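sequence plus the predicted model coming up.
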Amino acid sequence: MDAVFKALADPSRRQLLDRLQARNGQTLASLCDGMEMSRQAVAKHLSQLEAANLVVVQWHGREKLHFLNPVPINEIAERWIGKYERHRVQALHDLKTKLEGNSDD
């Protein structure tokens, strides 16, 4: 679980995960589009996400496709949030979102 927390600690890696959540099965080239970093940096971040099992890859011919693996994130939720009553946690989250004026969190 340490590798998952370490991977999630970086905002660039979280951005890559968000992009895979929006459109799963992307190549390195498509994930590099719009990122303000080099192709090598994106590849390094993806490697760390793979090591944490947050991203899995499939080869289709010569293309390497990256897919989001939500299982480790769910395991964190079950371990750390599952101890509490979910409806209370959800109510606090909804209140925080409303007070901050955010709908993305």
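That came through, no problem.

going forward, measure contacts between C-alpha atoms and count neighbours the same way
Noted.

other SSEs contacting whichever strand or helix holds F5?
Per DSSP states H and E: F5 is located in helix 2-8. Applying 3 or more Cα pairs under 8 Å, 6 or more residues apart in numbering; DSSP states H and E, we find helix 2-8 packed against helix 39-51.

can you pull the buried residues of the helix it packs on?
In terms of neighbour count (16 or more other Cα atoms under 10 Å), helix 39-51 has its buried residues at 42, 45-50.

next secondary structure after it?
The helix or strand immediately downstream of helix 39-51 is strand 55-60, counting by DSSP H and E.

ok, and here's another one to check against it:
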Amino acid sequence: MDAAELVDDLRRLQRQGKDIGQHLYLRRYERSRKHSAAMMLAGMQGFRDLFAGENPAKKLLRDIGLKLADTLPGVKPQLLRQAMGLNDLPQWLR
């Protein structure tokens, strides 16, 4: 989604008649991507920690979470959409 979001910002700047090469105008994109990347990294580290080791409490938590994700309606498709980046599509790609 990085490229799609960058294109979205560049199109917006061009419509506004701004210089799309100016660093100041690209800061919004940069801040947005940093936040998204930090959130994804934190989530992946959490998964890594949850699935590491043989702690019985972690195993129980993993088993419950996976079972809920598999059986609750709508949860698995939403997780898949998030993993594929489809929740953050710019309007012009929907």
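Thanks, I have the structure now. The structure presented is a predicted model; accordingly, all values stated were derived computationally and were not measured.

TM-score for the pair, please.
The TM-score (TM-score structural alignment, normalised by the length of the second structure) is 0.33; 57 aligned residues with a Cα RMSD of 4.0 Å.

pull out the buried residues from the helix holding F5 of the first structure.
4, 7-8.

do the same with stretch 67-76 of the first structure
67-69, 72-73.

same question for stretch 39-54 of the second structure.
Going by neighbour count (16+ other Cα under 10 Å), the buried part of stretch 39-54 of the second structure is L50.

ditto for stretch 26-39 of the second structure
Neighbour-count burial for stretch 26-39 of the second structure flags 29, 33 (criterion: 16+ other Cα under 10 Å).

any residues touching it, and which ones?
Residues from elsewhere that reach stretch 26-39 of the second structure (Cα atoms under 8 Å, 6 or more residues apart in numbering): 2, 5-6, 9, 20.

could you turn the buried ones of those into a ChimeraX selection?
A single ChimeraX command selects the buried members of the contacts of stretch 26-39 of the second structure (16+ other Cα under 10 Å):
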select :2,5,6,9,20
